[in-house]
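Novice: Dropping a prediction and its sequence here:
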Amino acid sequence: MSSNPTIDSLSYEEARDELVRVVSELEQGAATLEHSLELWERGEALAARCEEWLIGAKARLDAARAAAVTPAASSSDAGSAAEEEIF
């Protein structure tokens, strides 16, 4: 996680929406150099937070897929073993 507790508590959608606002403000080019640097640093932290959420979501999906495949494979293997014993 980032070292910013405010960013660490944001949901994916909150971090993404704020990142969009930060990028928009930077693209306008009206900010001072110092403010632009602060915006850039916040944008980097927000992007990292979004990435953490996406990595976590992918891990959950991968785990769910693996769990869904494992019982099917086990019952399929058991059925094959039973068929082999019959013949």
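Specialist: That came through fine.
Novice: okay, CA-based contacts and neighbour counts for the rest of this
Specialist: Fine.
Novice: So what's the gap between the helix or strand where residue 43 lies and the chain middle?
Specialist: Using DSSP states H and E, residue 43 maps to helix 33-86. Remark: helix 33-86 is offset 9 Å from the chain centroid, using Cα atoms, centre = their mean, to the nearest Å.
Novice: adding another structure so you can compare the two:
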Amino acid sequence: MTDTTAAPDVAALTFEQALAELETLVGRLERGDVPLEESIAAYERGEALKARCAGLLSIAEARVEKIRVGADGRAAGTEALDPDRA
């Protein structure tokens, strides 16, 4: 990972993007090939990425719970949720 200040804003990442970046960071930290200062910055970014993923999963879970079932047993629709309100 290069300079973390150039990385995209965590709040703008999709779940998949945040998870992929988090997996990359964890891999680099586990290998131990990151200097101390960069490790600290990577850990901080990793915490933000983890929080983003958890927030998006919470939104998805709430959305699934709001699926309405019609009389025929099929999903009748969902309530749209704003992902930035989590």
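Specialist: Noted; the coordinates are in hand. What you see is a predicted model; the values in this text were computed from it and never measured.
Novice: by contact count, what packs against the helix holding residue 43 of the first structure?
Specialist: helix 5-8, helix 12-28 (3 or more Cα pairs under 8 Å, 6 or more residues apart in numbering; DSSP states H and E).
Novice: Distance from the shortest one to the middle of the chain?
Specialist: I take that to be helix 5-8 of the first structure. 16 Å.
Novice: So which elements touch it?
Specialist: Contact partners of helix 5-8 of the first structure among helices and strands, from 3+ Cα pairs under 8 Å, 6+ apart: helix 33-86.
Novice: Next, the angle helix 12-28 makes with the helix it packs on.
Specialist: 140 degrees (axes from the mean of the first three to the mean of the last three Cα atoms, to 10 degrees).
Novice: So for the first structure, the centremost residue is which one?
Specialist: Residue closest to the average C-alpha location in the first structure (Cα atoms, centre = their mean): residue 54, at 1.0 Å.
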